[in-house]
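*Asks:* 3D model of this:
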Amino acid sequence: IHARACARLADQAVRRTCPDVVFGPCMSRPLGFMETSKPIVYASDATASLLVNAYDVYRRRGRSWKAAMHDFENQAIARADRVALASRSSVQSAIEDHQADPAKVSVVPLGANVSLPSGEEVVVPAEPPRPESLDLLLVAADPERKQLRLCVEIAAGLRLRGWTATLHYIGPHRPECESEFVAWAGRLQLGNQEDAAKHRFLLEKCHIALLPSLAEMYGISPIESAAYARPAVVSDVGGLSTVILDRLTGRVLPATMPCDGWVDAIEGMVEREDRYRSFSSEAFKRHESVLNWPSWGASIRTLMEELI
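*Replies:* Take a look at the predicted model:
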């Protein structure tokens, strides 16, 4: 009922303003019920099928709710003339789980939610770490899903190999924050100027971003590190293999990889300065060319222009 009511309001707005194209970002519920004859571009970072199967908060929902979400997604994708999804995994899900026409579905990666203050510049490539100082960064609103405990074990493993590794962690407090290997930054609110400055400081300070998630629809934090020419090591779930190009802008490892495998990958990136500089340069290059909001907007505009 609510979705149909929203669709009626959207149709009224279209009749009132007469746009060339209707754009619906993450608006699967009303889009499928709209009656407008105007072409529609639907954009999202994930599909309903991926969401309800990946995250505990949705897996615990009842069957009827899950079925409704699936139906909304089916209708929105069928109704749209173009579908822009953030990752290859989402495109695959749209085709396989929601019967999308492959010809109208595109990968359009999202950008970083961070920007440099006026007058500041990023040094590219970043200065390589030294054995006496290797700084890792984990940004995790959900530290269980993003495996904070594993990240602490990775820092400990690097220390056993002669690297003085510190895990800088942004997120809610957990017992792991008391580890001697962890520098807990707290829960930062990026709308707060002081918190935003602290976030930028850590992005610039840390040599490698970690995100060994058990589930991830996309993964913004590695892009924010890439904006500061920092490579990332991530798991191969969801959209992370779209965000990070394995062995070019970082490493993409199986989510089931034991700790030693993560330690091996990081050590392989940092033990040679020229290797780290290459990762750093490529990460920044991909951010500047693809993983930014102007590029996302240009791609969406192109899809719209195809329909006019």
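*Asks:* From here on, just use CA atoms for contacts and neighbour counts.
*Replies:* OK.
*Asks:* so how far is residue 182 from residue 110?
*Replies:* As defined by C-alpha to C-alpha, to the nearest Å, residue 110 lies at a distance of 30 Å from residue 182.
*Asks:* Revised request: answer the last question for residue 76.
*Replies:* Residue 76 sits at a distance of 44 Å from residue 182 (criterion: C-alpha to C-alpha).
*Asks:* Then residue 270?
*Replies:* To residue 182, residue 270 is 20 Å away according to C-alpha to C-alpha.
*Asks:* same check, this time on residue 12
*Replies:* 53 Å.
*Asks:* Kindly report the same for residue 265.
*Replies:* Going from residue 265 to residue 182 by C-alpha to C-alpha gives 20 Å.
*Asks:* For those two, indicate the residue with more neighbours.
*Replies:* Between residue 265 and residue 182, residue 182 has the larger neighbour count (other C-alpha atoms under 10 Å), namely 20 against 16.
*Asks:* Another for comparison:
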Amino acid sequence: MKKKIAIAFITASNPLDKKSWSGIYYQMHNGLANNIEKVECIGPIPLFFIKAMAVTNRITKFFFGKGYNYKNSIVLSFIHSKFIQFKLRGKKFDYIFAPAASTEVAFLKTNIPIIYCSDSSFGQLNEYYDTYSNLFDFSVNESNLIEQKGIQKAKFLTYPSIWAKSYVEQNYINKATTKVIPFGANINQEYIYFEPKTISKAEEINLLFLGVDWYRKGGEIVYDSFLQLIEKGYNVSLTVCGCIPPIVHNKMEIIPFLDKNKNEDLIRLTTLFSAAHFLFLPSKAECFGIVFCEASAFGIPSITRNTGGIGNAVINGVNGYCLDEKSNSDAYTLQLQNLIENEEEYKKLSLSSRKLYEDELNWDHWAKEVIAMLETK
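*Replies:* Below you'll find the predicted structure:
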């Protein structure tokens, strides 16, 4: 039975577009809508002003070598707040749900309790992600101000990792109820086909790299380990989806881009998961990693790096392995080799990967945990 709760779902972009925040808004909206009586989208907000500010950012980078984080600017935040206040006028909601929306709510005037959800915070991303690095000092200060005001507006805060939650508690003034709730897979259940994975040296073993940034997602390590496994005599192939790497190999398939809004692309993506034995993604920077939830849904163990919030998405010995942040390609090759050589351990890892998805790494679980948090106060 759905809870008698009415939520205003606030985002600047269209939350029903699976490309918005990589489909996270879409899945959050569906998860909440499946569990409460009313979820109304307050957005999207017209983007013409954002596009103009994006041009300014490119100009400053060209002439001064520094960027301006226009998405967390005071001016943009003020404009967003006025739009949202207009859209909320005359409507009754129990809560405002604001995912990754510090800019949208920082200057918002409302008496409706705000649930603020994000995978990180600006201060944590500054100089961790390239997008938030090498900014003007005034832009850093402005962005932190927006983040702080957004957090202070909230009655409830939720993050998918201990990494993100701890940073906010230590670096931002915060009186809200705060809870770690893992995110889920951004593929609807009807497209997920699960059959316990098995592995054998007698058959080809497929490594799947799935990411839009070859370098940030650790592509160089993936390729080095792939070559090392071939040199050791293993019959392995590598599928790269989401980007175009700077190298080619006759046992390597490259799929530059798939759009989850297109049914044929979504089906092809699920086919890639079904054919894979490992999701191999040793990211250098990652807030959480939705793709690890998706791999778990198909029973695919993930091999990754212990950085950012990945430790809450990939649990050692349960749905894969997070190697030490300083591990090189030799260490990853050894981990893969150990699992390839131990067929029984691999099968158990596949089963426990799927169980973790069913128990925690899905959006229905996320929504129920959000609702449970609201019921504590």
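*Asks:* all helices of the stretch 101-250 of structure 2, in order?
*Replies:* 102-105, 122-125, 137-153, 162-171, 219-231 (DSSP state H, counting those that start in this stretch).
*Asks:* Figure out how far the third one is from the centre of its chain.
*Replies:* Centroid separation between helix 137-153 of structure 2 and its chain, computed with C-alpha atoms, centre = their mean, to the nearest Å, is 22 Å.
*Asks:* Of the helices of the stretch 101-250 of structure 2, flag the one that's most buried.
*Replies:* Highest mean neighbour count among the helices of the stretch 101-250 of structure 2 (mean count of other C-alpha atoms under 10 Å): helix 102-105, with a mean of 29.
*Asks:* mean shift between that helix and structure 1?
*Replies:* Mean deviation of helix 102-105 of structure 2 relative to structure 1 after superposition (mean C-alpha distance after the TM-score superposition for structure 1): 1.8 Å.
*Asks:* which residues of structure 1 does that helix align to?
*Replies:* Under TM-score structural alignment, helix 102-105 of structure 2 corresponds to residues 28-31 of structure 1.
*Asks:* hmm, who's touching the matching stretch?
*Replies:* Contacts to stretch 28-31 of structure 1, defined as C-alpha atoms under 8 Å, 6 or more residues apart in numbering, come from residues 3-7, 10, 24, 42, 69, 72-73, 75-77, 79-80.
*Asks:* tally of neighbours for residue 120 of structure 1?
*Replies:* 8.
*Asks:* Residue 61 of structure 2 belongs to a helix?
*Replies:* Yes. The assignment for residue 61 of structure 2 by DSSP: H, G, I helix; E, B strand; the rest coil puts it in a helix.
*Asks:* Please determine how far it is located from residue 134 of structure 2.
*Replies:* 9 Å.
*Asks:* Next: residue 245 of structure 2.
*Replies:* Taken as C-alpha to C-alpha, the span from residue 245 of structure 2 to residue 134 of structure 2 is 25 Å.
*Asks:* now the match of helix 102-105 of structure 2, how far from the chain's geometric center?
*Replies:* For stretch 28-31 of structure 1, the distance to the chain centre is 23 Å (C-alpha atoms, centre = their mean).
*Asks:* What is the neighbour count of the equivalent of residue 206 of structure 2 over in structure 1?
*Replies:* Applying TM-score structural alignment, one finds that residue 206 of structure 2 aligns to residue 135 in structure 1. The number of residues packed around residue 135 of structure 1, counting by other C-alpha under 10 Å, is 21.
*Asks:* what's residue 189 of structure 1 in contact with, if anything?
*Replies:* Listed by C-alpha under 8 Å, 6+ apart, the contact set of residue 189 of structure 1 reads 195-196.
*Asks:* before we move on, what about residue 151 of structure 1?
*Replies:* 138, 167, 210, 212.
*Asks:* ditto for residue 119 of structure 2
*Replies:* Counting by C-alpha under 8 Å, 6+ apart, residue 119 of structure 2 touches 100, 159-161, 164, 287-288.
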